[in-house]
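**Q** below are the sequence and a predicted model; questions follow.
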Amino acid sequence: MRASRLVSLLLLLQNRGRMTAAELAAELDVSARTVYRDVESLLAAGIPIYGEPGHDGGYALVDGYRTRLTGLTAGEAEALFLAGLPGPAADLGLGSLLTAAELKLEAALPTDLRQQARRLRERFHLDAPGWYQRAERVPHLPEVAAAVWQRQALQVRYRRWQEPTRVERRLEPYGIVLKAGRWYLVAAADGAAPRTYRISQILDLRLLDEHVVPPAGFDLAGYWRQHTHQLQERLWQGRAEIRISPAGVDRLREIAVPAVLDAVAAGTADDATGWRRAVIPIESLTHAEGELLRLGAQVEVLAPAALRDRIAATARELAAVYG
């Protein structure tokens, strides 16, 4: 375990340059004290590491030094092949490059690791789009990806849901995200804060001869986590009090989002039959009516009265249709 960590520390310094003890500790999931001990061990083994004190200091390798300790373990080789995304890579126009890279990697592996990688590829497959959804047509994805890669501004004509539905935007692209089979561009419009644009809604675009520099410290993964959290927070427009049967809870696990499941789990037992009483978040009365009707008689809405009345009216209409 420690030998593997020493190699990882060495490769981090080789690939990233100067790093502080705190940064190395975070990457290796150890304490700073452990990093100090590991650096001393590498120095004792003859690895030319030097440290600089101060706020901008840290550890670094002597210029020109490179280790050859880059052999892959079985687990690392499996992880690399499992990380291959042929569908998304093809969407980005990188399918042939990915295939070539995999072939080169496979050829460089020892026989036993090559066979393991092949078995893994035979037994695991990633299907990114959600169930019962057609794959999106994203004709401008390669151009958007090129703009992101080259840090080049874009002029786009974009379709959105609110009026006016078609707008012109000058975008500074920071990154691309693939979420549940849908591609999104994270970009700033005319120097404003970054926002998310669905790439399939770009009607046409033109690359501009303008270089883009993302804000210092911008982290795409961190931005996306914050964006999705805010989106979920804005999603819930109200609350509904319900009674739900054990069968309803089982069915809810198949159709509900985590926030609703957590709310039901935090509820209380209503009677000896196992029914539960809970307050769940809802998007709107219309959305909640459709979702709760999927549970049939296994759920009863107690409040708000408007939602209860809507479901009761629908139930009467269904009874009239079915006699």
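**A** That came through fine. A quick note: this is a predicted structure, and the numbers were derived from the prediction, not measured.
**Q** all contacts plus neighbour counts: C-alpha atoms, from now on.
**A** Will do.
**Q** for L205, helix, strand, or coil?
**A** Secondary structure of L205, reduced to three states by DSSP: H, G, I helix; E, B strand; the rest coil: strand.
**Q** apologies, that question was intended for A319.
**A** Per three-state DSSP, the local secondary structure of A319 is helix.
**Q** dropping in the other structure now:
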Amino acid sequence: MRASRLLSLVLLLQDRGRLTAHQLAAELDVSVRTVYRDIEALGAAGVPVYAELGAGGGYQLVDGYRTRLTGLTPQEAGAILLAGVPEAAAELGLGAVLTTAELKLRASLPARLARHVDEIRDRFHLDAAGWFRETETHPHLTALAGAVWNRRRARMRYRRHRAPHEVDRLIDPLGIVLKAGVWYFVARVDGSARTYRVATILDLTVLDETFERPEGFDLASTWAEWAIDFERRLHRGVATVRFSPAGLERIPYLMTRAMARDVSSGVGSPDPDGWTTITLPIESVRHAHAEFLRLGADVEVLEPTELRDMMRASATAMTHLYG
């Protein structure tokens, strides 16, 4: 661990020039005292690092010195995949590994390409988290990621909606997916692949027993198939509704993706009042009621009757409330 940190320290100085002890401590997530000890160790090992005293001072390498110890370890090479989502890497327990891998890559680049990397980073940023969502806690995510990587069988207790609400499962963890800021994982259970939300795990024990991954298993295609099937199973009913022109414009921002997709593909000609009638998939009457209320007076439910009655009751109650 210390050897990796010493290399990271050298690469930081090589990449950024002069840095203070406090800056190095912040980058390496260690104390300033540890930085002092590491600088001494580097000097004893023959690395030409020296200190500039006074305002604007700090540690730096002798001009022209470049380390060639920039080969990536297998774990660092794998972490490069998460370079665009450092928060996700940190949640998986790979934050420090990713930082070291990026430093090694930059150290191996000519100065012109290193500057180009900085320019791209200044212009593009990927934020994978969804809007307006409380951050979930994932105390078992790092252990789960280790089980996936090492092909270790695990025993988990998780929470689900239907009874019994707490269930034990023996699982073969096959892969982890980050979808719109929410962590999921795919595991083989009783011979078939199933998908779970990481936040539902109540307890996880990684076993010593290993397993063989299914031949031909592809995480991306498995996830895509599950997502399509999940959406299809989720929307079990339909509703016929009228949208005002303003309501149609707000749909992509307020409705579910399945609803928005059907609106974009099924919009017909507006009626004389400018309103458009569309049949949409709904998860349930209660769920659709909450969705359509977001559009206020820019939507009218025609069918089913139960949903229309619920909308009417809500409108009446709001009229009484606001006078």
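**A** Cool, the structure landed. Source: prediction; values computed, not measured.
**Q** care to give me the TM-score?
**A** Remark: TM-score between the superposed chains equals 0.71 [TM-score structural alignment, normalised by the length of structure 1]; 243 aligned residues with a C-alpha RMSD of 1.7 Å.
**Q** my guess is E52 of structure 2 contacts A21, does it?
**A** No - with the criterion set as C-alpha atoms under 8 Å, E52 of structure 2 and A21 do not qualify as a contacting pair; they are 11.2 Å apart.
**Q** how much space between the aligned residue in structure 1 for I282 of structure 2 and N15 of structure 1?
**A** For I282 of structure 2, the aligned residue in structure 1 is I282 (criterion: TM-score structural alignment). As for I282 of structure 1, its distance to N15 of structure 1 is 48 Å (criterion: C-alpha to C-alpha, to the nearest Å).
**Q** those two: which is more packed in?
**A** Set side by side, I282 of structure 1 and N15 show more neighbours around I282, with 19 against 9, by other C-alpha atoms under 10 Å.
**Q** how about the contacts made by the more buried one?
**A** Each residue near I282 of structure 1 by C-alpha atoms under 8 Å, 6 or more residues apart in numbering is listed here: W236, Q237, G238, R239, A240, A288.
**Q** now intersect the residues you listed with the helices, please.
**A** The helices, defined by DSSP state H, take in A288 from the contacts of I282 of structure 1.
**Q** of the contacts of I282 of structure 1, closest to A259 of structure 1?
**A** Comparing the contacts of I282 of structure 1 against A259 of structure 1 with C-alpha to C-alpha places W236 closest, at 9.6 Å.
**Q** show me the contacts for that closest one.
**A** When contacts are taken as C-alpha under 8 Å, 6+ apart, W236 of structure 1 is in contact with P281, I282, E283, S284.
**Q** try A145 of structure 2
**A** L92, G175, I176.
**Q** for V299 of structure 2, same thing?
**A** Applying C-alpha under 8 Å, 6+ apart as the definition, the contact partners of V299 of structure 2 turn out to be V241, R242, F243, S244, G247, F292.
**Q** quick one on the thing from earlier: quick one: which of the contacts of A145 of structure 2 is nearest to R188 of structure 2?
**A** Out of those, the one with the shortest distance to R188 of structure 2 is G175. That distance is 9.9 Å, counting by C-alpha to C-alpha.
**Q** how close does the helix or strand hosting the closest one sit to structure 1?
**A** Following DSSP states H and E, the helix or strand that holds G175 of structure 2 is strand 166-179. Taken over the aligned residues, the distance from strand 166-179 of structure 2 to structure 1 averages 1.0 Å (mean C-alpha distance after the TM-score superposition for structure 1).
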